[in-house]
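K.L.:
model the following, please.
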Amino acid sequence: RIRKNIWKKKGYWAALKAFSLAKSLSTGNSKSFLYKN
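P.N.:
Presented below is the predicted three-dimensional model:
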């Protein structure tokens, strides 16, 4: 169960980063994404 939770968290953060990247690209604000990342 613990390992599954870790993978779920990793997947969540990966999705969150992907969402932030897509959002920054759509707004043309990729510099702020690189800064945050």
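K.L.:
contacts, neighbours, all on C-alpha from now
P.N.:
Will do.
K.L.:
to which secondary structure element is the spatially most central residue of the chain assigned?
P.N.:
By C-alpha atoms, centre = their mean, the mean C-alpha position of the chain lies nearest to Lys17, the distance being 1.0 Å. Here Lys17 sits within helix 2-27, counting by DSSP states H and E.
K.L.:
after that helix, next one along is what?
P.N.:
For helix 2-27, the following helix or strand on the C-terminal side (DSSP H and E) is helix 30-36.
K.L.:
ok so, going back, packing partners of the helix holding Lys17?
P.N.:
With contacts defined as 3 or more C-alpha pairs under 8 Å, 6 or more residues apart in numbering; DSSP states H and E, the packing partners of helix 2-27 are helix 30-36.
K.L.:
for the helix it packs on, buried residues please.
P.N.:
The neighbour-count check on helix 30-36 (16 or more other C-alpha atoms under 10 Å) flags Ser30 as buried.
K.L.:
here is a second sequence; please produce its structure as well for comparison:
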Amino acid sequence: MAVPKKRTSKSKSRSRKSLWMNKAIFATQKSLSLAKSLISGKSTNFIYAKSLQNYK
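P.N.:
Prediction:
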């Protein structure tokens, strides 16, 4: 016999939502930092070709 699931408490759902949001915030901060380092030319952990002549 099917039994309905219990309702998730507000604190549990809010904590899960905050974890999800914190992951997103961390990812945006990391990508923004990488973009800033690429623009300034001080990037050490991202390998890319500086000119298109390497691809020809």
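K.L.:
which residue in the second structure lines up with the residue nearest to the centre of the first structure?
P.N.:
Lys17 of the first structure maps onto Lys30 of the second structure when the alignment is built from TM-score structural alignment.
K.L.:
just tell me what Thr27 of the first structure corresponds to in the second structure.
P.N.:
Using TM-score structural alignment, the partner of Thr27 of the first structure in the second structure is Ser40.
K.L.:
which residues touch that match?
P.N.:
Under the criterion of C-alpha atoms under 8 Å, 6 or more residues apart in numbering, the contact list for Ser40 of the second structure is empty.
K.L.:
make it 10 Å
P.N.:
Ser40 of the second structure is in contact with Leu34, counting by C-alpha atoms under 10 Å, 6 or more residues apart in numbering.
K.L.:
ok, now how distant is it from Phe26 of the second structure?
P.N.:
Distance, Ser40 of the second structure to Phe26 of the second structure, by C-alpha to C-alpha, to the nearest Å: 21 Å.
K.L.:
same question, Ser11 of the second structure
P.N.:
Between Ser11 of the second structure and Phe26 of the second structure the distance is 22 Å, computed by C-alpha to C-alpha.
K.L.:
what of Ile39 of the second structure?
P.N.:
Counting by C-alpha to C-alpha, the gap from Ile39 of the second structure to Phe26 of the second structure is 20 Å.
K.L.:
and if you look at Lys36 of the second structure?
P.N.:
In terms of C-alpha to C-alpha, Lys36 of the second structure sits 15 Å off from Phe26 of the second structure.
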